[in-house]
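Enquirer: Provided below are the primary sequence and the corresponding predicted coordinates.
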Amino acid sequence: MILIGLTGSIGMGKSTTAAMFREAGVPVYDADAAVHDLYDTGGAAVGPVGEAFPGVVRDRKVDREALRQAVLGKPDELKRLNAIVHPLVGSDRIGFFAKAEADGADMVVLDIPLLFETGGHVNVDAIVVASAPAGLQRERVLARPGMTPERLDAILAQQLADAEKRARAHFVVDTSRGLEPARIQVAEIIAAMRDPQTRPARDR
């Protein structure tokens, strides 16, 4: 099975790009959604995260804003959180792979915001980065409820720069040109990955 890693900084259109892969019939694993389930009531991360970060569990689920405050700008704390959550996400992903294989999928997309930052890029056959100009990125993100320039800058400080992501990608989807051009780019990526002559070597 072909593994495609999809990533992109906040506000770059990664979720929209993931939806286009789904529309094209490619199963997509949403790491953010998996983490949300792990943090929700009954989720496997609630207990260990609550023990590691006292006060972030409220009403029997992880308060994501409280947890964000507990790790934002604190690399060691973020590393401690990742050590708890990443193995749980990995277990969840195994179930996704099993279902995709049973359904006869020839490729899957792993939608992982921190694909490079967590080292996950070494485990995929190709890397797709959703990207847009920085001005458009800020416009999109600052339009979100509760977002501030300071919070955006803090989030970006934890993410690999967009220019570096694009330089390390096999494919870049430019989300600034509208939905239909992006959809065409996604279709071209799928076709390239299905053709052994155009499929990139795993070299990054």
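Expert: Everything's here; your move. Residues are numbered from 1 along each chain as shown.
Enquirer: can we go C-alpha only for contacts and neighbour counts from here?
Expert: OK.
Enquirer: C-terminal to the strand or helix carrying Asp32, what's the next element?
Expert: Counting by DSSP states H and E, the secondary-structure element that holds Asp32 is helix 31-39. With elements assigned by DSSP H and E, the helix or strand that comes after helix 31-39 is helix 46-52.
Enquirer: That next one packs against which elements?
Expert: Helix 46-52 sits against strand 57-58, strand 61-62, helix 75-102, with contacts defined as 3 or more C-alpha pairs under 8 Å, 6 or more residues apart in numbering; DSSP states H and E.
Enquirer: distance between it and the chain's centre?
Expert: In terms of C-alpha atoms, centre = their mean, to the nearest Å, the gap separating the centre of helix 46-52 from the centre of its chain is 23 Å.
Enquirer: buried ones in it?
Expert: Taking 16 or more other C-alpha atoms under 10 Å as the neighbour-count basis, helix 46-52 is seen to contain the buried residues 46, 49-50.
Enquirer: re the thing from before, pick the most deeply packed of the helices and strands packed on helix 46-52.
Expert: Among the helices and strands packed on helix 46-52, ranked by average contacts under mean count of other C-alpha atoms under 10 Å, first place goes to strand 61-62 (a mean of 22).
Enquirer: Next secondary structure after that one?
Expert: Elements were assigned by DSSP H and E; along the chain past strand 61-62, the next helix or strand is helix 64-71.
Enquirer: element containing Val129, please.
Expert: Residue-wise, Val129 maps onto strand 126-131 under DSSP H and E.
Enquirer: next, the one to line up against it:
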Amino acid sequence: MKDNRKIAITGGIGVGKSYVCSLLDVRGIHVYDCDAAAKNLIAQNKSLQAELNLLLGKDVFINGIFNKHVLAQFLLESDDNRIAVNSIIHPAVANDFISSGYNWLESAILFDSGFNKRIALDKVICVTAPDEVRISRIMLRDNISRGRALEWINKQMPQKEILSMSDFEIVNDGIANLEEQIDRILSIIK
């Protein structure tokens, strides 16, 4: 796609957004990874580091290395904490995306963070998966308990709500053919 339309890939934790993005990459569609960008900005942007230090305390950076476990615990403690962190990180990520030259982005928390209001999006594609599949993927990927995986799922907007605000759905349940679903959507939006 050679135009300037902005298209987002979204969906909750464990649905397989990164895998879908890798299939898009093979098709010549490069997707801006909001999570990776946030980590990169946190590692390099001194003003972001200072703001996170003020909010989270000195343990968030140990010898200059970001301690993601401190952030994860802080985020799980309350919605107010999540909102406070998002208000620091998301403007920086949105500005980085706008200046990046990318037309596609991937964000797990596109709607619940309000990130969709920072960038004018033309289309939104929601990747979905059954909860049990998501739980298994999260447990395997992050080496965490079932309870912790459920905690993360429950901290995010419900899958049905995300889907209701999206233009397209890609079902990533390990059964449906992802390639066919992606090609069908691409044929519609091109």
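Expert: That came through fine. What you see is a predicted model, and the numbers here were worked out from it, not measured in a lab.
Enquirer: returning to what we had before: what stretch of the second structure lies opposite the strand holding Val129 of the first structure in the alignment?
Expert: Against the second structure, the aligned range for strand 126-131 of the first structure is residues 123-128 (TM-score structural alignment).
Enquirer: measure the aligned residue in the first structure for Arg184 of the second structure to Pro149 of the first structure for me?
Expert: Arg184 of the second structure is assigned Glu188 in the first structure as its aligned equivalent, the criterion being TM-score structural alignment. With distances defined as C-alpha to C-alpha, to the nearest Å, the gap from Glu188 of the first structure to Pro149 of the first structure amounts to 35 Å.
Enquirer: ok, now Ser15 of the first structure?
Expert: Distance of Ser15 of the first structure to Pro149 of the first structure, computed by C-alpha to C-alpha: 21 Å.
Enquirer: So between those two, which is more surrounded?
Expert: Ser15 (17 against 11; other C-alpha atoms under 10 Å).
Enquirer: Counterpart of Phe96 of the first structure over in the second structure?
Expert: Phe96 of the first structure maps onto Ser100 in the second structure, by TM-score structural alignment.
Enquirer: Please apply the same query to Leu81 of the first structure.
Expert: When the second structure is aligned by TM-score structural alignment, Leu81 of the first structure is paired with Val85.
Enquirer: check contacts around its match.
Expert: With contacts defined as C-alpha atoms under 8 Å, 6 or more residues apart in numbering, the neighbours of Val85 of the second structure are 52, 55, 75.
Enquirer: which one in the first structure is aligned with the last one?
Expert: The one in question is Leu75 of the second structure. By TM-score structural alignment, Leu75 of the second structure lines up with Val71 in the first structure.
Enquirer: Now do the contacts for its match.
Expert: The contact partners of Val71 of the first structure, by C-alpha under 8 Å, 6+ apart, come to 77-78.
Enquirer: rewinding a little: how about the helix holding Asp32 of the first structure, aligned to which bit of the second structure?
Expert: The counterpart of helix 31-39 of the first structure in the second structure, counting by TM-score structural alignment, spans residues 34-42.
Enquirer: once aligned to the first structure, how far is that stretch on average?
Expert: When the first structure is overlaid, stretch 34-42 of the second structure sits 0.9 Å from its aligned residues on average, using mean C-alpha distance after the TM-score superposition for the first structure.
Enquirer: And the contacts of that stretch?
Expert: For stretch 34-42 of the second structure, contacts defined as C-alpha under 8 Å, 6+ apart pick out 48-49, 66, 89-90, 92-93, 96, 105-107.
Enquirer: For it, list every residue counted as buried.
Expert: Buried residues in stretch 34-42 of the second structure, counted by 16+ other C-alpha under 10 Å: 34, 37-38, 41-42.
Enquirer: And stretch 135-154 of the first structure, by the same measure?
Expert: Neighbour count says stretch 135-154 of the first structure has 137-138, 141-142 buried, by 16+ other C-alpha under 10 Å.
Enquirer: Inside helices: which ones of those residues?
Expert: Of the positions in these, 137-138, 141-142 sit in helices, assigned by DSSP state H.
Enquirer: Make a markdown table from the residues you listed and add distance to Gly55 of the first structure to it.
Expert: Converted to a markdown table, these look like this (distance: C-alpha to C-alpha, whole Å):
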| residue | distance to Gly55 of the first structure |
| --- | --- |
| Gln137 | 33 |
| Arg138 | 31 |
| Val141 | 28 |
| Leu142 | 28 |
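Enquirer: What is the nearest of these to Asp76 of the first structure?
Expert: Val141 (26.5 Å; C-alpha to C-alpha).
Enquirer: Was I right to think that closest one contacts Asp153?
Expert: No: in this structure, Val141 of the first structure is not within contact of Asp153 by C-alpha atoms under 8 Å, at 10.7 Å.
Enquirer: Just give me the mean distance for the match of strand 126-131 of the first structure relative to the first structure.
Expert: With mean C-alpha distance after the TM-score superposition for the first structure, stretch 123-128 of the second structure departs from the first structure by a mean of 0.9 Å once superposed.
Enquirer: Next, report how far that stretch is displaced from the centre of its chain.
Expert: 12 Å.
Enquirer: Could you check which residue of the second structure pairs with Ala157 of the first structure?
Expert: By TM-score structural alignment, Ala157 of the first structure lines up with Asn154 in the second structure.
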